[in-house]
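Asker: Quick one: sequence and predicted model below, then my questions.
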Amino acid sequence: MHAINRGDLDSAYRLIDAAHASLLTERGTRAEVAMALGTLSTAAPPISPGPPLTVGELAFRIGVHAATLRSWETEGILHPEREKATGYRRYGPDCVRDAEIARQLRRGGYPLPQVARFLDSLREAGGEDALTEFLEAWQERLARRGRDLLAGAAQLDTFLTLLDHR
């Protein structure tokens, strides 16, 4: 409204366009996460207790090269602990589960950045069931914001029409 009151319609339109573009980008991110969740052929593997695995042990367990696990760490997909004395990676139960999910998503054709975003969302939500609920609530928020943007645009159009008729 400040731009409108200054008579700077171009800036106002750019701000409106940016809000719509931001909403579209967020819809795309949500869709990526939902699609990745739907790609998983089974529920996330249960977290099994036990001693942490080395990079070689985990690579063997999930059928990838150790270099793949190191690259997934670089991409932010995995966050292994490090032994203080040696600096060796140690993959605890959460990390093993994430590696198994990452392997499944990669086999489904998902690029590394999407896998990282999905796992971040899964961790943030607290598990697959919580992520499903989170995605539903996120969809509702996106729909509400979309409606609010439309309502705001309609009111702005009414206001601009009144200004034109003065």
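Answerer: Yep, it's here.
Asker: going forward, measure contacts and count neighbours with C-alpha atoms only.
Answerer: OK.
Asker: List the buried residues in the longest helix anywhere in the chain.
Answerer: Using DSSP state H, we find that the single longest helix of the chain is helix 128-164. The neighbour-count check on helix 128-164 (16 or more other Cα atoms under 10 Å) flags 131, 132, 134, 135, 139, 142, 146, 149 as buried.
Asker: and here's the other structure:
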Amino acid sequence: MRPIDLAREHGLSTQAVRNYEEVGILPPAQRTSSGYRRYTPRHVQALRAFVALIPAHGHADATSIMQAVNQGRVDAALALVDRGHVRLHTDRLTLDAVTEALAGLVDSTGATDEPVSVGVLAHQLGLRPTTLRRWERAGVLRPPREAGTGYRTYAPADVRDAHLAHQLRRGGYRLEQIAEVVERVRSAGGVAPLQATLADWRSRLDGRGRAKLTAAAALQRYLTEAGH
């Protein structure tokens, strides 16, 4: 087979196929007496596996997986696949925790429209004021300050963010992770508008899971073709 024969199936350029060979995504090709590359069914399966791995694991890990297989380090390739599944599982657990925490927010906040002090909010959550200040330094909370006194005042949205952070913190999440989640809530304009974001987030995780199934099947076919 010629480079164009491999490239056409995936809408690639022949140069892309040659580049994939040079970086080790495809195994080395034999050459004709005139120097032209000759590809085999093994190369066809390798390219199919790589293309399937990209949406499942990302371009960088897909490249590393194929390089490891072509170097005979199948155990290293499978370890990379395992790492991708762990990341997906972790992301699902995070989504479940965020969904649960947001559901609990409906009844735990919004009792008053009046801003509260750091001491009052800390008492509500059973925390020390120093903990809330640490969350502020980490970007989790952004309470405004009173003009003149400089005291922190927590509006209802700030109280909501603090309750959400408290629930996620109890779930073992790091402050930098919590800051990202709280920022999603702020950007969405509250808890209710975030439901669509959560549904999209879950859909994308499901898509990654299905992509991993497709990639696993393609990689297994290549391993068989390559004699592993």
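Answerer: On my side now, so go ahead. As the structure is a prediction and not an experimental result, all values here were calculated from the model.
Asker: what span of structure 2 lines up against the longest helix of structure 1?
Answerer: Helix 128-164 of structure 1 corresponds to residues 191-227 of structure 2 when matched by TM-score structural alignment.
Asker: so how far is the matching stretch off the chain centroid?
Answerer: Distance of stretch 191-227 of structure 2 from the chain centroid (Cα atoms, centre = their mean, to the nearest Å) equals 11 Å.
Asker: same deal with stretch 4-21 of structure 1?
Answerer: Worked out by Cα atoms, centre = their mean, stretch 4-21 of structure 1 lies 28 Å from the chain centre.
Asker: Out of the buried residues of helix 128-164 of structure 1, the closest to residue 53 of structure 1 would be?
Answerer: Using Cα to Cα, residue 131 is the member of the buried residues of helix 128-164 of structure 1 that lies nearest residue 53 of structure 1, at 26.6 Å.
Asker: right, and that closest one touches residue 119 too?
Answerer: No. Counting by Cα atoms under 8 Å, residue 131 of structure 1 sits too far from residue 119 to count as a contact (10.2 Å).
Asker: Pick out the residue closest to the middle of structure 1.
Answerer: residue 117 (3.9 Å; Cα atoms, centre = their mean).
Asker: Doesn't it lie inside a helix?
Answerer: Yes. Under DSSP: H, G, I helix; E, B strand; the rest coil, residue 117 of structure 1 sits within a helix.
Asker: which stretches of structure 2 form strands?
Answerer: Along structure 2, counting by DSSP state E, strands occupy 30-31, 37-38, 116-117, 153-154.
Asker: For these, give me a markdown table that also has distance to residue 225 of structure 2 and mean neighbour count.
Answerer: Listed next are the strands of structure 2 as a markdown table, based on distance: least, Cα to Cα, whole Å; neighbours: other Cα atoms under 10 Å:
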| stretch | distance to residue 225 of structure 2 | mean neighbour count |
| --- | --- | --- |
| strand 30-31 | 17 | 12 |
| strand 37-38 | 17 | 14 |
| strand 116-117 | 67 | 16 |
| strand 153-154 | 63 | 22 |
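Asker: Show me the helices in structure 2, by range?
Answerer: With helices called from DSSP H, structure 2 shows them at 3-10, 14-23, 41-57, 59-70, 74-108, 118-125, 129-137, 156-170, 175-188, 194-225.
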